[in-house]
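J.: okay, structure incoming, though there's no sequence with it:
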């Protein structure tokens, strides 16, 4: 089964340093789960300003790990600038959440964290 993330850009940044890559993976695992929970809560509470902040904060890490969620994150950011209900953004956050939880498991397994 193929991975939901890619370490190509991380590998390039680290020069192939496995120890550095493990530290970055651990940092991702320390920071992104609480940010994801806060993003989900902000959407649930229709707090668009907070939802934008968390979506925007998560974007560079999602890009760095090559996780195919930029369309959904950008969709969440765009939703925060509209008067649309939370129902319109639920498909985006559901895919983001499901995908990231699988990535968390893959990173833990791949980096023995």
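T.: Now that the structure is in, tell me what you want to look at. Keep in mind the model is a prediction, meaning the values are calculated, not measured. Residues are numbered from 1 along each chain as shown.
J.: from here on, contacts and neighbour counts on C-alpha atoms
T.: Will do.
J.: state the helix or strand in which the residue positioned nearest the centre of the chain lies.
T.: For the chain, the residue nearest the mean C-alpha position is residue 62 (4.8 Å; Cα atoms, centre = their mean). Per DSSP states H and E: residue 62 is located in helix 48-64.
J.: quick check: angle from the helix or strand residue 23 falls within to helix 48-64?
T.: Using DSSP H and E, residue 23 sits within helix 18-44. Counting by axes from the mean of the first three to the mean of the last three Cα atoms, to 10 degrees, helix 18-44 lies at 150 degrees to helix 48-64.
J.: assign the residue of the chain positioned farthest from its centre to helix, strand or coil.
T.: Farthest-out residue of the chain from its mean C-alpha position, per Cα atoms, centre = their mean: residue 83, at 24.1 Å. Assigned by DSSP: H, G, I helix; E, B strand; the rest coil, the conformation of residue 83 is coil.
J.: next up, a second structure to put side by side with the first:
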């Protein structure tokens, strides 16, 4: 299952629906994601380290929609699992493993975003 998420491409249909074919705004959304996600993840990891499961759930809830904007609805669904596990305080060791997996996924998404920004700039001659 993890491998499937690792290789999942960005789906820009939702972003295109929101911003139209405005390449500069698309790039801005991608850059905002790459700038803000480390803060969200630091907050999530801090809550995990403190075993503050309510806060883990809140942090997961907060970061969840950002994956839709960058075309990774599959990761949004994965974060929903983290949120649910933390909120219900079920299988907490698995929640910790999922957060570690999320970090790895985010690194892959950053790479996808970098490539997509280059493609958008080439396509629209920016």
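T.: Sure, I can see it. Just so it is clear, the model here is predicted, and its values are computed rather than measured.
J.: and the TM-score between them?
T.: Put the two chains on top of each other and the TM-score (TM-score structural alignment, normalised by the length of structure 1) is 0.82; 111 aligned residues with a Cα RMSD of 2.0 Å.
J.: which position in structure 2 pairs with the residue nearest to the centre of structure 1?
T.: Structural alignment places residue 62 of structure 1 opposite residue 67 in structure 2 (criterion: TM-score structural alignment).
J.: related to what we said a few turns ago, so the residue nearest to the centre of structure 1 touches residue 70, yeah?
T.: Yes. Counting by Cα atoms under 8 Å, residue 70 is a contact partner of residue 62 of structure 1 at 7.5 Å.
J.: sorry, back to before: contacts only, for the match of residue 62 of structure 1.
T.: Listed by Cα atoms under 8 Å, 6 or more residues apart in numbering, the contact set of residue 67 of structure 2 reads 73, 75-76.
J.: most neighbours of all those residues, which one?
T.: Among the contacts of residue 67 of structure 2, the one with the most neighbours (other Cα atoms under 10 Å) is residue 75, at 22 neighbours.
J.: re earlier: and in structure 1, which of the contacts of residue 67 of structure 2 remain?
T.: On the basis of both residues aligned by TM-score structural alignment, their matches' Cα atoms under 8 Å, what survives of the contacts of residue 67 of structure 2 in structure 1 is 75-76.
J.: out of the contacts of residue 67 of structure 2, who's nearest residue 23 of structure 2?
T.: residue 73 (20.6 Å; Cα to Cα).
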